[in-house]
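[1] Structure for the following, please:
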Amino acid sequence: MFTVTSQDQNSKSTRPRVVIIGGGFGGLALAKKLKNAPVDVILLDKHNYHTFQPLLYQVAIGSIAADSIGFPIRRIFTDYNNFTFNMAEVQKINPEDNTLTTNIGTVYFDYLIIATGSNTNFFNNKQIEHFAMPMKNIPEALNLRSLILQNLETAIVTKDMDEKFALMTFVVVGGGPTGVELSGALAEMRRLILGKDYHGVSKYDMKVYLIEGKAELLASMSAGASGKAKQFLKEAGVRIYNSVHVQSYDGLELKIDDGKTIKTRNVFWAAGVKGEMPEGIPAEKILRGNRIDVDEINRVKGYQNIYAIGDVAAMITPDYPNGHPGVAPTAIQQGEQLGQNLLNIIKGQPTRPFKYKDKGSLATIGRNQAVADLGKLHFQGFFAWLLWGVVHIMSLAGFANKGIVFISWAINYFSKNSDNRLVIRYFNIQTRMSDSDSK
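    The predicted model follows:
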């Protein structure tokens, strides 16, 4: 074991050391705000790349390559003279001596920012956790892609008709943006690709279900957007069940609390998330959804130098009694605001409380179909779909990634096909035999 003591790890710096756990949207925004400031910034993440999570579902259904939504963290900060990145897994936070226990040694901090984001919430159902497929990172998206393609290949040759239909039945659990977009993408694969590439099966053999516990889809968006998304999906052949919950799934039979049973080999879980963090934060500081209780400047209550931002933070206010929405703009805005507040604290200047600016919501359902809520403006259809594409391309890290995704989308749009449906590794959901299962 060794101690990471400074930016070059060889000598203790006299400048304040800001340690950020997590290279997601919030962690990157905070580090950028501290560019060349009179502090040493150390960012720790278990991966050496940033993931653009809104497009994970497109990796899962083979529309784009996995590399196009990942970008090396070090590349982002090449010209920063006060920044260090270490690929490390933080095992425990030790507030009493301002250190972190990690797999690369002990890391000292003056200011700690927890920006670890969220992970899939299976609501303590171990059976569903084992057999259903989550999609919160690139390895998991690749697991979904492998499972989808493997099951389609098996369906072509199987002689057992019940097994064939189970292999070609896809159930998405969760009617938020991720669930709606994944359902729409599967329906588009069914309509445009299945009969063209998978001879021996028909689009009528493939079924797509979407299960949502609330009365409507996209509950966080306007009623118009919710209703239109539902209409688009139904027109695409998606079978939607609202106001129901999954009781169990054993790898073949999925049971819903309304008494219905669906035989399927493909259950994709997008029904909820929970904050993800290392050990060390007392239980009384953890609120609903496994989120850390923070004050108006994202400081963990009860501590002077520990902060949390993004999905893992719960800032309870009159406007947001359950905390702010777990979306990228929240994490980015909190990261930028905290960066400025840290500089103010170091300089002995007043801090400014965080105020969330809702820039609107977008969700795509399929080709030429999307919904958009931008303040008082609400629209659906082709223009919303075009806007969704522009916003997502511009939000990607790296010029090359922007170009790759744009070209991939253009080719897919005009050819109505994709070249990314490769089974490059075998994924066994029964035993979870995958080199990326550790996330």
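[2] For the rest of this, base every contact and every neighbour count on C-alpha atoms.
    Fine.
[3] In contact with L386: list those residues for me.
    N368 (Cα atoms under 8 Å, 6 or more residues apart in numbering).
[4] typo on my end, it should be F85
    F85 neighbours (Cα under 8 Å, 6+ apart): 42-44, 73-74.
[5] Out of those, which is nearest to G389?
    G389 has its nearest neighbour among those in I73, at 23.8 Å by Cα to Cα.
[6] Quick check: closest non-adjacent residue to that closest one.
    Spatial nearest neighbour of I73, chain neighbours left out: Y49 (4.9 Å); criterion: Cα to Cα, 6 or more residues apart in numbering.
[7] same question, A166
    T264 (4.1 Å).
[8] mind checking how far the nearest residue to T3 once chain neighbours are set aside is from E89?
    In space, T3 comes closest to T106 once its chain neighbours are excluded; the distance is 4.6 Å by Cα to Cα, 6+ apart. Here the criterion is Cα to Cα, to the nearest Å. By it, T106 lies 11 Å from E89.
[9] do M161 as well
    46 Å.
[10] do L194 as well
    41 Å.
[11] Neighbour count for the two, which is higher?
    L194 (21 against 18; other Cα atoms under 10 Å).
[12] Go ahead and confirm that one touches E188.
    No: L194 is beyond contact range of E188, at 9.2 Å (criterion: Cα atoms under 8 Å).
[13] So which other helices or strands are in contact with the host helix or strand of I156?
    For I156, the element it lies in under DSSP states H and E is helix 138-157. The contact analysis (3 or more Cα pairs under 8 Å, 6 or more residues apart in numbering; DSSP states H and E) places helix 138-157 against helix 56-60, helix 161-167.
[14] show me where the stretch 101-250 of the chain has strands.
    Taking DSSP state E, counting those that start in this stretch to define them, one finds strands in the stretch 101-250 of the chain at 105-108, 111-114, 118-120, 169-173, 207-212, 239-242, 246-249.
[15] Now do the helices in this structure.
    25-33, 56-60, 73-76, 126-131, 138-157, 161-167, 177-192, 194-197, 223-235, 328-347, 382-395, 399-415 (DSSP state H).
[16] My read is that the residue nearest to I73 contacts S68, right?
    No: taking contacts as Cα under 8 Å, Y49 lies outside contact range of S68: 11.4 Å.
[17] and M221, what does it touch?
    Here M221 is in contact with 361, 373 (Cα under 8 Å, 6+ apart).
[18] one more to put side by side:
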Amino acid sequence: MRSIVVLGGGYAGLHAFSNLRARLGAQIKRGEIGLTLISRDGHHTYHGWTGEVLAGDLPVRSTLTELQPLLGNAFIKGNVLSADLEGRTLTVDTENGDQVIAYDHLVMAAGSTDPFDRIPGLAQNGWCVKNTRDMQKLVTWLEDLDASNLRPRNVVVIGGGLAGVETVSALAARYARLGGRKVNVRLVSSSKELLPALRPAFGHIADRAVQTLEGQGVSIKSGNRVAMIEADHIVLDDGQVIGSDLSIVAAGVSFQTLQGTEALPRNAAGQIVADRNLRVRGFDNIWVAGDIAAAAHPGTGEPCPTNALWAMKQGDCVGRNIARQLRGQSLKAFNFRGLGQAAGLAGQSGITELWGLQFTGRLAWVIRVLFFAWFMPSHRGALSVLAQFGANLGSAALEAAFGRRDAAGSVSDSQAAVANMPGRLR
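    Take a look at the predicted model:
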């Protein structure tokens, strides 16, 4: 029996697994091929709703999809300790002790980690929102403050890309809705203009995002990097000190090297270098997809973006090519060139670029929500989120008629719980 092992339960890993299961299902049922996915976490985290979670419009659990119901016996929850590339084995720390798992084809799709090593003081005094545990701790802390009628005096979000803009808009909306003592909300960006990836081609929606933030009262500091994060302030690279009781980094990622994989080619950032078919360069049985992949954009030759949609499409490509290689067919180069990009803003508003078309306001938000819901790993999770958004819109209408909600995050437990139910893997 030939064995395929996928490392990582994120976007790339799930899409590679799903594609392989769809294409090789008959051989898997006959026991000719073994397919396994290994993940340290027992759930998949969907980051598309980070802004809504921070604003209090969705609970953290609505972003989680349990892997066991999706993958069944093909799923192993464990931490991969090391790899033996010559022996084609992995050593995995599981609940039942260390296991040695053999593979014929290996998919490296473990993604990236938050950049705690990039900014001094971040690990001790700041927050990141990529990791589910960190997000849950942050949201719990914010809710505890809300319940005590306490507010941070100064909030700083670091990062001038889509994630930073979405995060700072969500926090500004949260505190505007709660009322009470004014909270100073700031966005710090190393680029001279916010959303540089959108400019100049999509400058219209980039400018609209800036206007929205300014309308929310967000102070924007551009052209400076953060040199240090302290408990009650941050220090910029020019020595300027900005007060901050809550510092959140929404920019940058780091990459870890699995013991035993040091021979794999990597770029300066630590990503694994892929060929145009998404095989690891120099290896015929190791594949790479997602943030950890240094893959060339098929149109520009520049590095592919490190975001969810590109990870999904790379996972699809890897799954397709492994199946083709096992059948003796020629491989197909990764040829995805992008669909669009979007960010949610306060008040069910947003900016969206889709196939080169630019949208703003409520229409942009609706397009983004439907687009993101479609790419969630389970139908039930997507329906749960859509139901919650519908409830939020109804609540907003009542609020406009009868007054403000008492607290942020008044989400329905029954609706949110649906996201934890088993759902069909797309």
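[19] what's the TM between chain one and chain two?
    In this superposition the chains share a TM-score of 0.85, using TM-score structural alignment, normalised by the length of the second structure; 387 aligned residues with a Cα RMSD of 2.2 Å.
[20] I'd assumed P303 was in contact with A295 of the second structure.
    Yes: under the criterion of Cα under 8 Å, A295 of the second structure makes contact with P303 at 5.8 Å.
[21] Between these two, tell me which one has more neighbours.
    A295 (28 against 12).
[22] Please report how far the closest residue in space to the more buried one that isn't next to it in sequence lies from H297 of the second structure.
    Counting by Cα to Cα, 6+ apart, A295 of the second structure lies nearest to A274, which is 5.3 Å off, once chain neighbours are set aside. Counting by Cα to Cα, the gap from A274 of the second structure to H297 of the second structure is 11 Å.
[23] Comparing those two, which residue is more hemmed in?
    Shown here are A274 of the second structure and H297; by other Cα under 10 Å, A274 has more neighbours (24 against 17).
[24] ok, now which ones touch that one?
    So A274 of the second structure contacts 280-281, 287-288, 293-295 (Cα under 8 Å, 6+ apart).
[25] who wins for most neighbours among those?
    Counting by other Cα under 10 Å, top hit in the contacts of A274 of the second structure: V288 with 33 neighbours.
[26] residue contacts, that residue?
    107-109, 272, 274, 278-280, 318.
[27] can you check A147 of the second structure too?
    With contacts taken as Cα under 8 Å, 6+ apart, A147 of the second structure has no neighbouring residues.
[28] With distance to D237 of the second structure as extra columns, can I get the contacts of A274 of the second structure in a markdown table?
    Formatted as a markdown table, the contacts of A274 of the second structure follow (distance: Cα to Cα, whole Å):
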| residue | distance to D237 of the second structure |
| --- | --- |
| V280 | 37 |
| R281 | 38 |
| W287 | 39 |
| V288 | 36 |
| A293 | 30 |
| A294 | 29 |
| A295 | 32 |
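[29] Kindly tell me how buried the residue nearest to F122 of the first structure when sequence neighbours are not counted is, as a neighbour count.
    Once flanking residues are discounted, F122 of the first structure sits nearest to E129: 5.8 Å by Cα to Cα, 6+ apart. When neighbours are counted by other Cα under 10 Å, E129 of the first structure registers 16.
[30] cool, R367 of the first structure as well?
    For R367 of the first structure, using other Cα under 10 Å, the count is 15.
[31] pretty sure E216 of the first structure is in contact with N242, am I right?
    Yes: in this structure E216 of the first structure lies within contact range of N242 using Cα under 8 Å: 6.4 Å.
[32] and the two? which has more neighbours close in?
    E216 (19 against 15).
[33] residue contacts, that one?
    Counted by Cα under 8 Å, 6+ apart, E216 of the first structure has contacts 175, 226-227, 242-243.
[34] swap in A251 of the second structure?
    So A251 of the second structure contacts 158-161, 163-164 (Cα under 8 Å, 6+ apart).
[35] and which of these is nearest T91 of the second structure?
    Nearest member of those to T91 of the second structure, counting by Cα to Cα, is A163, at 35.0 Å.
[36] which of the contacts of F85 of the first structure does the second structure keep?
    Contacts conserved in the second structure for the contacts of F85 of the first structure, using both residues aligned by TM-score structural alignment, their matches' Cα atoms under 8 Å: 42-44, 73-74.
[37] G27 of the first structure -> the second structure?
    Per TM-score structural alignment, the equivalent position to G27 of the first structure in the second structure is G13.
[38] and what of H130 of the first structure?
    Under TM-score structural alignment, H130 of the first structure pairs with Q124 in the second structure.
[39] neighbours around S395 of the first structure, how many?
    12.
[40] For it, give its distance to I332 of the first structure.
    12 Å.
[41] what do you get for Y57 of the first structure?
    For Y57 of the first structure relative to I332 of the first structure (Cα to Cα), the value is 21 Å.
[42] out of the two, which sits in the more crowded spot?
    Shown here are Y57 of the first structure and I332; by other Cα under 10 Å, Y57 has more neighbours (26 against 20).
[43] which residues touch the more buried one?
    By Cα under 8 Å, 6+ apart, the residues touching Y57 of the first structure are 135, 141, 178, 181-182.
[44] Check the second structure and tell me which residue is nearest its centre.
    Residue closest to the average C-alpha location in the second structure (Cα atoms, centre = their mean): H47, at 3.8 Å.
[45] which residue lines up with it in the first structure?
    Across the alignment, which pairs residues by TM-score structural alignment, H47 of the second structure is matched by Q53 of the first structure.
[46] you'd agree its match is up against N137?
    Yes: here Q53 of the first structure reaches N137: they are 6.9 Å apart, a contact under Cα under 8 Å.
[47] Burial check on the counterpart of L43 of the first structure in the second structure, number of neighbours?
    Under the alignment by TM-score structural alignment, L43 of the first structure pairs with L37 in the second structure. The burial count assigned to L37 of the second structure is 23, neighbours taken as other Cα under 10 Å.
[48] where's L37 of the second structure relative to L339 of the second structure, distance?
    28 Å.
[49] now swap in A250 of the second structure and tell me
    22 Å.
[50] neighbour-wise, which of the two wins?
    More crowded of A250 of the second structure and L339, by other Cα under 10 Å: A250, with 24 against 11.
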